[in-house]
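S.K.: Got a predicted model here, sequence first, then my questions.
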Amino acid sequence: MKLKIEWDRFIFDAHLHIGTFGTQENKAGSNFEIFQDRELHNSEDIHNFMKLHHIEKAICVPHYTAKPEESFTKFNPLVLHAVETIPNLFGGLWVNPAQPSLTSQALSDFYNNDKLKVIKMNPLTWGNTITPDPKTWPEKFAQSMKEILSFAKENNLIIQTHTGLGNSSINKYDPFVDFLGEKLDGLKIHFLHMGGSNAGHLMFVPRFINWLNQGYDFYTDTSHTIGYAPWYLIKECKEICPKGLNRIMFASDEPWGIFQAGLEALKALPLDKTLFQKILYFNAERLYCKK
């Protein structure tokens, strides 16, 4: 039976990007615009996007490009302006432990701004040899990471971190969680994309449930998931970790993802109305908007 949902009241997009990615060089040596006309360049675009898709609330984070400083200098300011001008938009600022001084400056922007909820980072931007595994961290990187995690915990901010291929593979987070252990107590981490690939989903689901059962305050979302993955996680949570059902959120990851496709994929799952609305709205609202 098709669910009857008041879409204009109960959509929370937990992760989308603002800024202009620009061009990317392909293997043939030519430049192309990978997003064409789909990017959300500024506050007006974000506002119109939310209105078009009846999104009640959203988390906006910076784009990132091949020029690592641009996320700090160009896109973090766009987030600050967007959350100031759009009532139900909340934001996350970009940090990178490989750029400690810019990271410290970005963290200072969180003070006295309750519209900022997220510290966003991506291991793919840390360098070829650095992963979430603390054994790969140079000294200055480790100091910056400590600053980030401590700041997040002290200010009740959520870490959004990318999962996917290569240096962002979920199995590289195992030593991160094991090494930090009790230091993660009280820290909220949102693992984006549920592992981010076919192999990643298969590795992510048992790890995520195991971490939750150990008491970690972790979350994930439906963006960039292959068809079976959300239902696989939901079914496992129902059977062995019911509290995990409160930690799965809807996210589009626009423009890397496509909002309509992600929404239709969620609607296709065999969910009752209560669980459907929790994933689509209430789980994110509880995490990002409740003090």
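M.R.: Okay, I see it.
S.K.: hey, let's count contacts and neighbours off CA atoms from now on
M.R.: Will do.
S.K.: Chain neighbours aside, what residue packs nearest to Pro65?
M.R.: No Pro there; residue 65 is Thr. Spatially, and ignoring its direct neighbours in sequence, Thr65 is nearest to Phe21 (5.9 Å; Cα to Cα, 6 or more residues apart in numbering).
S.K.: also this one, for the comparison:
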Amino acid sequence: MNKRENAGFPSEIEAALPDSRVYQMQKPSPMGIGRRVFSIHNHVGDLAPWPYYESEEAFSPADPGPSTTEELRSSMQARGIEKTLIIPNYGIPVQAQPFSHNELVVKLCGEGGDKVAGALWVSGLPQNRELTESALQLLGKPNIRALKMSYILGGTADPNKWDEQTLRQHEMIFRAAVEYDIPIQFHTSPGGGSDITGFFEMIKRYGKELKVHLVHMGGGTSGHIRLLSQWKDMVEGGYRVYLDTSWAIGFAVRKLLQELDRTGIGADRVMFGCDEPWSDFESEFWKVQGVKGVSDEIKERIFWGNAEEVYFKK
């Protein structure tokens, strides 16, 4: 018996759609933020338990994301987040699962007024072509301001490694993003298909037309160092590259802010994201707020000013 059967998942779709959920409504944080904050990386929707890695039993490593406007508002108010960009929750090896939350993203964006923007899940894998085409048909819905892609579930960011079908799939997605003039948020993490070196190749080929948002600043120590070494050249080279500070290690955020303050290069390209419920708002906030010797202007840009221009300005 395989782990999925042992966990009681009769099909991939049922694994992606749990029958019940518990969302803990949240109270305001006592920490006192004292800043205007927009988060451009928050997950919404449930994620089914899964037998991760060596586990023989299914479990949920993170809390569920908000699934109603009331829950989303509670989450934002508890953290002092004025505006947020939401994306489908994901993290189990079921291709259809994150697509299943696109309609939720559309619904919450429609109900959230000017406080909520959203990114739709799409995939560069040819096997997900129909799901991706359906997702792209939702572009133009109120407050949909981005697309979201991740190679955790397969594939690679390096266009030199794409076959013809994969190339066509990616270029279909990229054309749609350029047409609507919206960024694609790409998950980055060290090694494998999400390694920053693959994104460098993508940016060289497509980045002067396509807005490429590199989530997590390249991901991990090696990714951060590689990204920091190329940041100035990418921005000055005319590439439309954006970053957020979620899940980034402290040294990288500190170094980036120091360079933004010293040179101003790319100061309009870096944004704050807390990646709830996979990370936590408090540590993500203080990772930026706590950097010493950096002007308040730079921090204001990161905490809300750049997000206003990139994701919330109509």
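M.R.: Sure thing, it's come through. It should be emphasised that the depicted structure is a prediction, and the values quoted were computed from it without experimental measurement.
S.K.: give the contact list for the residue nearest to Thr65 of structure 1.
M.R.: Listed by Cα atoms under 8 Å, 6 or more residues apart in numbering, the contact partners of Phe21 of structure 1 are 35, 39, 63-65.
S.K.: And the equivalent of Asn160 of structure 2 over in structure 1, how far from Phe141 of structure 1?
M.R.: By TM-score structural alignment, Asn160 of structure 2 lines up with Lys135 in structure 1. The span separating Lys135 of structure 1 from Phe141 of structure 1 equals 11 Å under the rule Cα to Cα, to the nearest Å.
S.K.: of these two, who's got more company?
M.R.: More neighbours surround Phe141 than the other of Lys135 of structure 1 and Phe141, with 19 against 12 (other Cα atoms under 10 Å).
S.K.: Next secondary structure after the helix or strand hosting the more buried one?
M.R.: Here Phe141 of structure 1 is covered by helix 139-154, with elements defined by DSSP states H and E. Later in the chain than helix 139-154 of structure 1, the nearest helix or strand by DSSP H and E is strand 158-162.
S.K.: surely Ala98 of structure 1 meets Phe141?
M.R.: Yes. With contact taken as Cα atoms under 8 Å, Ala98 of structure 1 and Phe141 are classed as touching, separated by 5.5 Å.
S.K.: Now do Pro62 of structure 1 against His81 of structure 1, distance only.
M.R.: The value you get for Pro62 of structure 1 to His81 of structure 1, if Cα to Cα is used, is 12 Å.
S.K.: those helices in the stretch 1-150 of structure 1, which residues are they?
M.R.: Using DSSP state H, counting those that start in this stretch, the helices assigned to the stretch 1-150 of structure 1 run over residues 43-52, 70, 76-85, 100-108, 139-154.
S.K.: Of all those helices, which one is nearest Gly227 of structure 1?
M.R.: helix 43-52 (24.7 Å; Cα to Cα).
S.K.: Now do the closest one: which elements does it pack against?
M.R.: Here helix 43-52 of structure 1 is seen to pack against helix 76-85 when contacts are counted using 3 or more Cα pairs under 8 Å, 6 or more residues apart in numbering; DSSP states H and E.
S.K.: and with 10 Å instead?
M.R.: When contacts are defined as 3 or more Cα pairs under 10 Å, 6 or more residues apart in numbering; DSSP states H and E, helix 43-52 of structure 1 sits against strand 12-18, strand 57-62, helix 76-85, strand 89-94.
S.K.: and the third one, which stretch of structure 2?
M.R.: Residue correspondence for helix 76-85 of structure 1 in structure 2, counting by TM-score structural alignment: residues 102-111.
S.K.: cool, and the second one?
M.R.: Residues 83-88 of structure 2 are the counterpart of strand 57-62 of structure 1, counting by TM-score structural alignment.
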